[in-house]
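Engineer: Provided below are the primary sequence and the corresponding predicted coordinates.
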Amino acid sequence: MLSEVLILKECPKLLELPCLRHILYPQEQDWNIDWFPKLQELEIENCPEVLSLPPIPWTRTLCSVKIKHVGSKLVEKLEYSKSSSGVALKIVGKEDLHSLCQLLVFDKLKELQKLKIEKCPSLELKHLVMLTSLKELIAKRPVALVGPIGDHGGIEWQHLVEHFTIISCGVSGKEFSQLLSHLPKLSVLVIVNCENITQLVVGVDRQQTTIEVPSSSSLDVKMEYSRAKGEKQKIVEEEEEDELLGEEEKAAEKDDGLLVLPAHLYNSLQRLNINSIGRNCMVVPPLHALQALRTLELDGCSLPSYSSSCHPFPSTLLELVLCHVEGMETLEPLSNLTCLTRLDINDCGDNLRWEGLLLLHTQGQLRHLVVCGSPDFFVGLHPSPGLKDEQEQSLPSSSKLGLLMTDDVAGVLIAPVCSLLSSSLTQLFIYGDQEVGHFTKEQEEALQLLTSLHELEIMKCYKLWCLPAGLNKLTNLKLLRIDSCPSLQSLPKGGLPISLQGLDVRNCGSMKLKQQCRRLTGTILEIILE
């Protein structure tokens, strides 16, 4: 049979795939009959009596496999794809899946680049090392991580996986630390809701081959660990012992939730995401040693208290996202992030204040700013000669900020702030302000200062019944979006600017508002009412 595609759907009485016995027991088959020798696509869906499945991939001609809602107690869903962009595999397991080799032919997966496993047993070390092309590994609710960690046949092993995501796993800090020590090329690390990991430590790599020793001339002298002799060797051993057997390392050995990032990640890790929303709030120490880090996202974490002169994050950061983070009072500890282009702050406490923002804004590269859930953040922000800080008084009134999202109309729509942003701000999102019912005259006048604005969006302001007057003066405005503002009654006084190309008023229940919008048909390119 020369079929290249086999699709089986809605077959409630199908007990077995026609090619299965040939695949599983080829020695028992008549080799004059070759079942599907060029099969490229296999799809099985809603066949509840199909209990046995072929191992994937049993032939190199396979390019696509989709299996779901079958009777097998091994797998809930399986997707395999091979294309010019690479080979990817996704598995959602069931209760009888005790080993991934029940589903997979690992010696035929050497080209696999992306693997996502969910509700599956641990990926055995002997199988992991066979996946020599694997670049991205995602493990969601696995029974265990990779195990057992250790030598592979008496040989120290490494894997060149670059992206690693772990979600809702009961892995211990010690086990995870051991695994990371074998991943020298890791550039992206994502940890989500792993409740047994409670603290992060920037550790020291036991395999580090060069270390720095201060000489009498105050110059750093590099010594190879394996060749160092005499007194210098003694100094090196003492310093390394102090570091490796410090409090963090001792605690890690006791397996009390410490995750140690090994030293080789200092120059490879470019993105770190930690989400610990749940029972345990992960404590995150200073990360300035991670000199390759470009993106950092922390959600549900705790930071130690920092003075304004202490900088917990590396100056290489381009994007910083902080959600439900405890321990921050001002933005002054971020003042070293002069390369930062994006800063998101969501629900980081009522006491978080703006101090330090102007340094980022005027001396840095900040282009994207989100501040929500900190109601007093903008209080007292007046970038004018009246500032107490002499350094901030001397800052130039330049701005690169193009996008601002806030839930605080009163804090942002003041003349000094809008004057500072007037030349750069193109997108303003007002999201979830539960206090604003209408805009004051001062706020309307401040908004009119944003002459570069292209997009204005107001969302989930449930008490808002009146839009700001004077929107027609925003002569560069292209899009006005009002979403989920059920109290809104009408369009603003003075009308809309002639530059407007899009008007979106979905989820706003007033019939009067919708009628006003319909009358604008023909004058505005696109109008969305629902």
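Structural biologist: Done, it's in.
Engineer: switch to C-alpha atoms for all contacts and neighbour counts from now on
Structural biologist: OK.
Engineer: the helices in the chain, which residues?
Structural biologist: Ranges of helices in the chain, per DSSP state H, are 20-24, 125-128, 173-180, 230-244, 247-253, 357-363, 390-393, 409-412, 415-421, 441-447, 511-518.
Engineer: looking at these, which is closest to residue 461?
Structural biologist: With CA to CA as the criterion, residue 461 lies closest to helix 409-412 of the helices of the chain, at 10.4 Å.
Engineer: ok, structure two:
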Amino acid sequence: MPKLEKCIGSYGMELTSSLRVLMIKNCPQLNEFTLFQSYSSFDAEQKSWFTSLGKLSIGQCPHIMNNWPILPLREMRALKELELMDLHVRRVSVPSLEKLVLAKMPILEFCSSSPPLQFLPSQGDQMEWTSNLRKLNIHDCPCLIVSHPLPPCGQISELSIRGVPTLATMSMAHRKSTIKSNELCVLDDSILIFHNLKAITSFAITNCPNLVSLPSEAFSQLIALERLSIVNCPNLTMSSIMSEVLQGNSRSASSLVLPSLKALKTVRCGLTGRWLTQMLSHSQSLENLQLNGCPQIKFLSISQPRETEGTSSLGSAVMTSTQDEQELKLPYNLLCSLKTLLIEDSLDLEFRGNDRGFAGFTSLTCLRLHDCPELVSSLLGEMNDDGIVEVGLLPPSLEILSLSHLPENLKAFTPQGLLHLKELSLSSSPCLKSVQLHSCTALKQLEITGCVQLALLEGMQFLTSLRISGCVQLAVLEGMQFFTSLRSLFIELNPELSCAWDLKLQEQEQCGNQIQLFPSSLEEFHIWNLTDRVQSHLLSCLPAITKLDIWRSLELTSLELGCCTALKELAIGHCDSLASIEGLHLCRNLTSLKVINSPGLGSCLELVSHQQGASRIWSGLETLEISDASVLSTPLCTQLTSLRCLQLSHRGLVSLTEEQETALQLLTSLHQFKFSNCLNLLSLPANLHRLTSLQWLCIIQCQSITRLPDMGLPLSLRRIDLVRCSEELGIQCRMAETEKLRVYF
């Protein structure tokens, strides 16, 4: 009730004693409220009226309780959930709670069980009021003093801290925890109570530029931890720990044991090869290892059994020489457990080890090496006289292989021995001229990007998915009609390939040639740089496709879909000149339509909605994504009787017109509403609450939206997703959360 100024009357225990929930929200003008008229009255008498109150939520009512010295709630023993937002009180005293939310409390200094104790002031007081705490959220409380580490108890299932100067930004939910801080130097028990984090399975340390140390003994308490991620911590070298080892005190390093660890991810960190070697030697079940931008690691090798057995292995792994500081020795115990290995952005990384290379990793099914030219060169080996690349240094168990920056002397990629390979990706290899895959009989997906000299592709008869882009010399895709298993084709046309296709299509059309350019099995077709000349013949050859994506085709002016009667999904994006779609009304199986950044198509869709038989098309549509809000007209929305998902994606959109908001109310079947990359959108639809079937609201990168609609949300809503949105909107959504409505960040 944004205009409410007064709420006064005669209240007493006869009215309030049975009250279970009290929520006062979004009343920015409210300045007189009998229940909170004065601190002295509330403290002396009124707080005793709420003998049964279990939940109290006050938000965006900045004028009530203004400048109270304290909000005294400790004697309200039935209170289990407390949410306070945008209040001007200095202290809050509380009973034992299950949920506590404090947001935008600009002068709040203390939160405790009794004044003048600080927030979590002592172990005894902490146990008194936090032993039952399950959810704790503190956002934008710049004066709050927190004198103890978090989380306060092991039973907490949800934790979110942001905008508290004495604390790092941290969150915990669903047994996953993250922490980030520009000031944090050491992550130890003074910051986190690791004993209370025993149950977490995932821990991410991100954007901590000054972090230099992770105490091993503290982290070793995370006995259930399965995934550890360290991202953007350039000064985290762990050199202090390793110096203790070199001086003979190995207790700190040897105690770094994460028995349940299955996945380790490091991105742009200063971690040394020596420290990672020591850490991984204790990981008996590691399945996923990702290294991205670790400049301290120059060499990669595989340890032998004698180097990793027993406690003496630590000495042999870290005390041999200074050069070992730069070498990551993958422990022998990983040979049978590691399934996924990703190494990226390591230009100088070299493989140093035995002649078998990675072949000893008998369980490795996924290998991705990107921007690691030296490593790729050493693992591929030399090219034989017959042009075959020796890949004996790669494990035959591989099912997914992704390589970039192949050696410059490698002109032909013709692997042997990868009999289980299902997915292959080759990228950023400007000297590569041919790819021949006859021996890869299990291969299903092939992606080649940025290979500018590539002119020959062979051995693709077993493929189900083919993706080619940035291969400007590729002018021939001979025999594609014989790829009888091909289901999905993504192709970025270049002038040479466009010309070749145009000639073949014309010849086929003029001569009645029965040999098609594409196999009849093709179901999904994704194409970039499509021209009018090619499309006029192309789509008539694809009557069976069910999914068509046309992207970044700047010269395309018209599209003929009359032959694509089986089409179910159509996506058009960044086609600046496209102004006409013919035959859309014949696509009667269409269930999904996406039109993005193609300014000429808004009026085109409006015209289609008035054509005879158009209602049959629109009535079957279930998903619609648009960047032009003018499409939301009353004639069109009236026909969208089956629409379940609507997405608006447009950076320039500021607001919806009254007509567009009215048209939205006609979408009676709408289940999911997405706003994506609407950077300038100032508000959500005012009448959003009238979408009575809406269950899921997604708001992604819409930083200008700062509040929920004044008229509220639909009663049917069950989920809100927020991604990179304003803090103000996030706080409002948290305040709107209930047992039925969940909010995800």
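Structural biologist: Sure thing, it's come through. The structure presented is a predicted model; accordingly, all values stated were derived computationally and were not measured.
Engineer: save the helices of structure 1 as TSV, and put in distance to residue 304 of structure 1 and mean neighbour count too.
Structural biologist: Output for the helices of structure 1, formatted as TSV (distance: least, CA to CA, whole Å; neighbours: other CA atoms under 10 Å):
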stretch	distance to residue 304 of structure 1	mean neighbour count
helix 20-24	57	16
helix 125-128	36	16
helix 173-180	20	20
helix 230-244	21	13
helix 247-253	15	16
helix 357-363	20	20
helix 390-393	26	13
helix 409-412	28	19
helix 415-421	31	20
helix 441-447	37	18
helix 511-518	50	14
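Engineer: same list, the ones you listed, but as JSON lines with distance to residue 71 of structure 1 please.
Structural biologist: Formatted as JSON lines, the helices of structure 1 follow (distance: least, CA to CA, whole Å):
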{"stretch": "helix 20-24", "distance to residue 71 of structure 1": "15"}
{"stretch": "helix 125-128", "distance to residue 71 of structure 1": "26"}
{"stretch": "helix 173-180", "distance to residue 71 of structure 1": "34"}
{"stretch": "helix 230-244", "distance to residue 71 of structure 1": "51"}
{"stretch": "helix 247-253", "distance to residue 71 of structure 1": "43"}
{"stretch": "helix 357-363", "distance to residue 71 of structure 1": "57"}
{"stretch": "helix 390-393", "distance to residue 71 of structure 1": "68"}
{"stretch": "helix 409-412", "distance to residue 71 of structure 1": "55"}
{"stretch": "helix 415-421", "distance to residue 71 of structure 1": "60"}
{"stretch": "helix 441-447", "distance to residue 71 of structure 1": "61"}
{"stretch": "helix 511-518", "distance to residue 71 of structure 1": "51"}
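Engineer: quick one: which of these is nearest residue 431 of structure 1?
Structural biologist: helix 409-412 (9.3 Å).
Engineer: how much does that closest one stray from structure 2?
Structural biologist: In the superposition with structure 2, the average deviation recorded for helix 409-412 of structure 1 is 6.4 Å (mean CA distance after the TM-score superposition for structure 1).
Engineer: which residues does that helix contact?
Structural biologist: For helix 409-412 of structure 1, contacts defined as CA atoms under 8 Å, 6 or more residues apart in numbering pick out 377, 378, 379, 381, 406, 418, 430, 433, 436, 443.
Engineer: those residues, buried ones only, as a PyMOL selection?
Structural biologist: If you want just the buried ones from those in PyMOL, going by 16 or more other CA atoms under 10 Å, the selection is:
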select buried, resi 377+378+381+406+418+430+433+436+443
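Engineer: strands - which of the contacts of helix 409-412 of structure 1 land there?
Structural biologist: Judged by DSSP state E, the subset of the contacts of helix 409-412 of structure 1 located in strands is 406, 430.
Engineer: gap between residue 647 of structure 2 and residue 638 of structure 2?
Structural biologist: Residue 647 of structure 2 is 17 Å from residue 638 of structure 2, where distance means CA to CA, to the nearest Å.
Engineer: oh sorry, the question was meant for residue 448 of structure 2
Structural biologist: 44 Å.
Engineer: what's the counterpart of residue 324 of structure 1 in structure 2?
Structural biologist: Using TM-score structural alignment, the equivalent of residue 324 of structure 1 in structure 2 is residue 405.
Engineer: how many neighbours does its match have?
Structural biologist: Applying other CA atoms under 10 Å, we find 24 residues neighbouring residue 405 of structure 2.
Engineer: next one: residue 611 of structure 2
Structural biologist: Residue 611 of structure 2 has 10 neighbours, counted by other CA under 10 Å.
Engineer: cool, and residue 301 of structure 1?
Structural biologist: 24.
Engineer: OK, contacts around it?
Structural biologist: Applying CA under 8 Å, 6+ apart, the residues contacting residue 301 of structure 1 are 274, 275, 276, 277, 281, 282, 283, 284, 324, 325, 326.
Engineer: recalculate using a threshold of 7 Å.
Structural biologist: Shown in contact with residue 301 of structure 1 (CA atoms under 7 Å, 6 or more residues apart in numbering): 276, 281, 282, 283, 284, 324, 325, 326.
Engineer: weed out the non-buried ones from those.
Structural biologist: 276, 281, 282, 283, 284, 324, 325, 326.
Engineer: distance of the equivalent of the second one over in structure 2 from residue 327 of structure 2?
Structural biologist: The one in question is residue 281 of structure 1. Alignment note (TM-score structural alignment): residue 281 of structure 1 maps to residue 348 of structure 2. Residue 348 of structure 2 sits 12 Å away from residue 327 of structure 2, going by CA to CA.
Engineer: between these two, what contacts are shared?
Structural biologist: Taking CA under 7 Å, 6+ apart as the criterion, residue 348 of structure 2 and residue 327 both touch residue 298.
Engineer: can you pull out the strands in the stretch 1-150 of structure 2?
Structural biologist: For the stretch 1-150 of structure 2, applying DSSP state E, counting those that start in this stretch gives strands covering 6-7, 21-25, 32-33, 55-59, 71-72, 81-85, 91-93, 99-103, 110-112, 135-139.
Engineer: let me have those in CSV, adding mean neighbour count as columns.
Structural biologist: Below are these laid out as CSV (neighbours: other CA atoms under 10 Å):
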stretch, mean neighbour count
strand 6-7, 12
strand 21-25, 14
strand 32-33, 16
strand 55-59, 19
strand 71-72, 22
strand 81-85, 21
strand 91-93, 23
strand 99-103, 22
strand 110-112, 24
strand 135-139, 21
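Engineer: what's the match of residue 324 of structure 1 in contact with, if anything?
Structural biologist: The contact partners of residue 405 of structure 2, taken as CA under 7 Å, 6+ apart, are 371, 373, 427, 428, 429.
Engineer: go with 8 Å
Structural biologist: Per CA under 8 Å, 6+ apart, neighbours of residue 405 of structure 2: 370, 371, 372, 373, 376, 427, 428, 429, 430.
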